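Q: Provided below for reference: sequence and predicted model.
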Amino acid sequence: MAGLATPPSRTRILVFQPLRRRHCAECRGGPLALLVMEDGVPRCLGCADLGHLVFLPRGDTALTRRAREESALSAVVVRFNRRKGRYERQGVLVEETGLARAEVRCLADAEARRRRRVRDARRRADEDVRFAEAFAAEILRLFPGCPVERARGIASHASLRGSGRVGRSTAGRALSEGAVVSAVVASVRHLDTPYDELLMSGVARYEARRRIAGGVEAVLAEWRRGEGGEAGG
């Protein structure tokens, strides 16, 4: 199984969701949905003395934290993501009685936690609006000819939370010139050139970019000179 020799943590008990069919080296049971690596070989939860634990999927942070607090024994369940080349947490194994106590605690303050989530969501939304405004202002500083509404649209698209786009990168959050220019170039490429049509017709991405490079530079040069408009474009 990929990467089992280099687990993501050495301070917690780790349980793996295998990517391939694996059998327990001790009892020969399997194929295993979950396994523990001991002495370099896979063992089932029963042979690893973890068979009495129950699986709690990721998603509820408060319940997970409290279930681990209420359990004398717990383990972190991970799975290797081949595309990203790293382990990703899938949930935890906890004692059933500990999970039950955690659920009671969560029910007791569910309304308070709901209100806190609402406040946090409102705060993040306000932060996102301020950041998008700052990003748009930086676009207009670098490209004074870019239509204002277009700059706002580029900023909103590039800085969308959770999108993984350039505005959410470290450079983007710092409003670095390179990140801002990259966001503008991407917008021009898709909206002001036949780039998308070339891709849909089967042209390779790098060839399509080569063909439309002149058109992109023409728009950027116009916007840098301040030859744009106040309305969208």
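A: Arrived safely.
Q: could you use CA atoms for every contact and neighbour count after this?
A: OK.
Q: which elements pack onto whatever helix or strand residue 216 lives in?
A: Per DSSP states H and E: residue 216 is located in helix 205-225. Packed against helix 205-225, as judged by 3 or more Cα pairs under 8 Å, 6 or more residues apart in numbering; DSSP states H and E, are the following elements: helix 177-191, helix 195-200.
Q: can you mark which positions in the last one are buried?
A: When burial is assessed from 16 or more other Cα atoms under 10 Å, helix 195-200 yields the following buried residues: 195, 196, 198.
Q: same check on the longest one?
A: For helix 177-191, the neighbour count (16+ other Cα under 10 Å) marks 179, 180, 181, 183, 184, 185, 187, 188, 189 as buried.
Q: can you give the distance of it from its chain's centre?
A: Chain-centre distance of helix 177-191: 22 Å, with Cα atoms, centre = their mean, to the nearest Å.
Q: ok and that helix relative to helix 205-225, angle-wise?
A: Orientation of helix 177-191 against helix 205-225 (axes from the mean of the first three to the mean of the last three Cα atoms, to 10 degrees) gives an angle of 110 degrees.
Q: distance of residue 57 from residue 212?
A: According to Cα to Cα, to the nearest Å, residue 57 stands 47 Å off from residue 212.
Q: which parts of the longest helix along the chain are buried?
A: Secondary structure of the chain per DSSP state H: the longest helix is helix 110-142. Residues of helix 110-142 classed as buried: 128, 131, 132, 133, 134, 135, 136, 137, 138, 139, 140, 142 (neighbour count, 16+ other Cα under 10 Å).
Q: take the one below as the second:
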Amino acid sequence: MDLVVIEPRRRPHCAECRQGPLPLHVLEFNAPVCLDCADLAHLVYLPRGSAALTRRAREASSLYAVVVRFNRRRGRYERQGLLVEEAALTTAEASCLADAEARARRRERDALRRAAEDVRFAGALLREILRLFPRCPQERAHEIARHTSVRGSGRVGRTAEGRSLEEGAVTAAVRASVRHLDTEYDALLTAGVSRRAARSQVASAIDAVLTSWRAGGGTPP
């Protein structure tokens, strides 16, 4: 059973040495006793907040005590932290720091891996755009691939279909670019035209651009 140390709201005096007011005390026979008299004064306080640090400090400390404070609203004592041996806290902090460094290195490796994946995906998307629309200007195709493939954007290129480079998804990405850059769609929305009506008004203009970008002037989607 854990030793319990109380952080009182009204600070009492020690029942043995009369020292006080006490920021922390233990109860012995329902009387407050200071940490010196309770032989706990050599312990250091570790506030709650880091589960890993708390667990490791507790495991490394041959003696520890749980610090609690009474919550009037909830009508119960709640844990505030631990009293542990200073050497145990130092060991736990060093262990957590090593873990933090390892996690930082792993995050860096993951970021580099994701960046490389994004470059490869954007390249593959660019090639597919130019395969479907070989007359699309190179600079425009690059911009569509870059814009569409941004990780976490929720755009067509980041959907399952887009990542699989399905023709419908790639065409939808190109169509979206044309809609915003080559038609009056955005101006219509600004003027208060509904999205559905605005799309209907610019559909033929989009089809014309896509037709001009396709090889042999095929039928637009």
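A: Everything's here; your move. The structure displayed is predicted, hence computed values, not measured ones.
Q: drop the TM-score for these two in here.
A: Once superposed, the chains reach a TM-score of 0.56 (TM-score structural alignment, normalised by the length of structure 2), with 143 aligned residues with a Cα RMSD of 3.0 Å.
Q: chain center to the biggest strand by length in structure 2: distance?
A: Determined from DSSP state E, the single longest strand within structure 2 is strand 76-84. Using Cα atoms, centre = their mean, the mean C-alpha position of strand 76-84 of structure 2 is found 28 Å from that of the whole chain.
Q: map residue 115 of structure 1 onto structure 2.
A: Under the alignment (TM-score structural alignment), residue 115 of structure 1 pairs with residue 105 in structure 2.
Q: could you check how far that match is from residue 53 of structure 2?
A: 20 Å.
Q: same check on residue 123 of structure 2?
A: Distance, residue 123 of structure 2 to residue 53 of structure 2, using Cα to Cα: 44 Å.
Q: the residue nearest the centre of structure 1: what secondary structure?
A: With distances taken as Cα atoms, centre = their mean, the residue of structure 1 nearest its centroid is residue 162 (6.0 Å). Secondary structure assignment for residue 162 of structure 1 (DSSP: H, G, I helix; E, B strand; the rest coil): coil.
Q: aligned partner of it in structure 2?
A: Residue 162 of structure 1 maps onto residue 152 in structure 2, by TM-score structural alignment.
Q: now do the contacts for that match.
A: Residues near residue 152 of structure 2 by Cα atoms under 8 Å, 6 or more residues apart in numbering: residue 158.
Q: reformat the buried residues of helix 195-200 of structure 1 as CSV; add distance to residue 110 of structure 1.
A: As requested, the buried residues of helix 195-200 of structure 1 are exported to CSV (distance: Cα to Cα, whole Å):
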residue, distance to residue 110 of structure 1
195, 50
196, 47
198, 52
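Q: residue 71 of structure 1: which of these is nearest?
A: Nearest to residue 71 of structure 1 among the buried residues of helix 195-200 of structure 1: residue 196, at 53.8 Å, using Cα to Cα.
Q: aligned to the closest one, what sits in structure 2?
A: Using TM-score structural alignment, residue 196 of structure 1 pairs with residue 186 in structure 2.
Q: how close does that match sit to residue 164 of structure 2?
A: Counting by Cα to Cα, the gap from residue 186 of structure 2 to residue 164 of structure 2 is 29 Å.
Q: where in structure 2 does the helix holding residue 216 of structure 1 fall?
A: Going by TM-score structural alignment: helix 205-225 of structure 1 matches residues 195-215.
Q: buried residues, that stretch. List them.
A: Quick answer for stretch 195-215 of structure 2 (16+ other Cα under 10 Å): 198, 199, 202, 205, 206, 207, 209, 210, 211, 212, 213, 214.
Q: check contacts around the aligned partner of residue 106 of structure 1 in structure 2.
A: Counting by TM-score structural alignment, residue 106 of structure 1 corresponds to residue 96 in structure 2. With contact taken as Cα under 8 Å, 6+ apart, residue 96 of structure 2 is in contact with 52, 53.
Q: just want the angle from the helix or strand where residue 96 of structure 2 lies to strand 76-84.
A: Using DSSP H and E, residue 96 of structure 2 falls within helix 86-132. Interaxial angle, helix 86-132 of structure 2 versus strand 76-84 (the same axes, to 10 degrees): 100 degrees.
Q: state the distance from the residue nearest to residue 62 of structure 1 when sequence neighbours are not counted to residue 98 of structure 1.
A: Among residues not flanking residue 62 of structure 1 along the chain, residue 106 sits closest, at 7.2 Å (Cα to Cα, 6 or more residues apart in numbering). Distance, residue 106 of structure 1 to residue 98 of structure 1, using Cα to Cα: 12 Å.
Q: go on, residue 148 of structure 1?
A: 56 Å.
Q: that'll do, ta.
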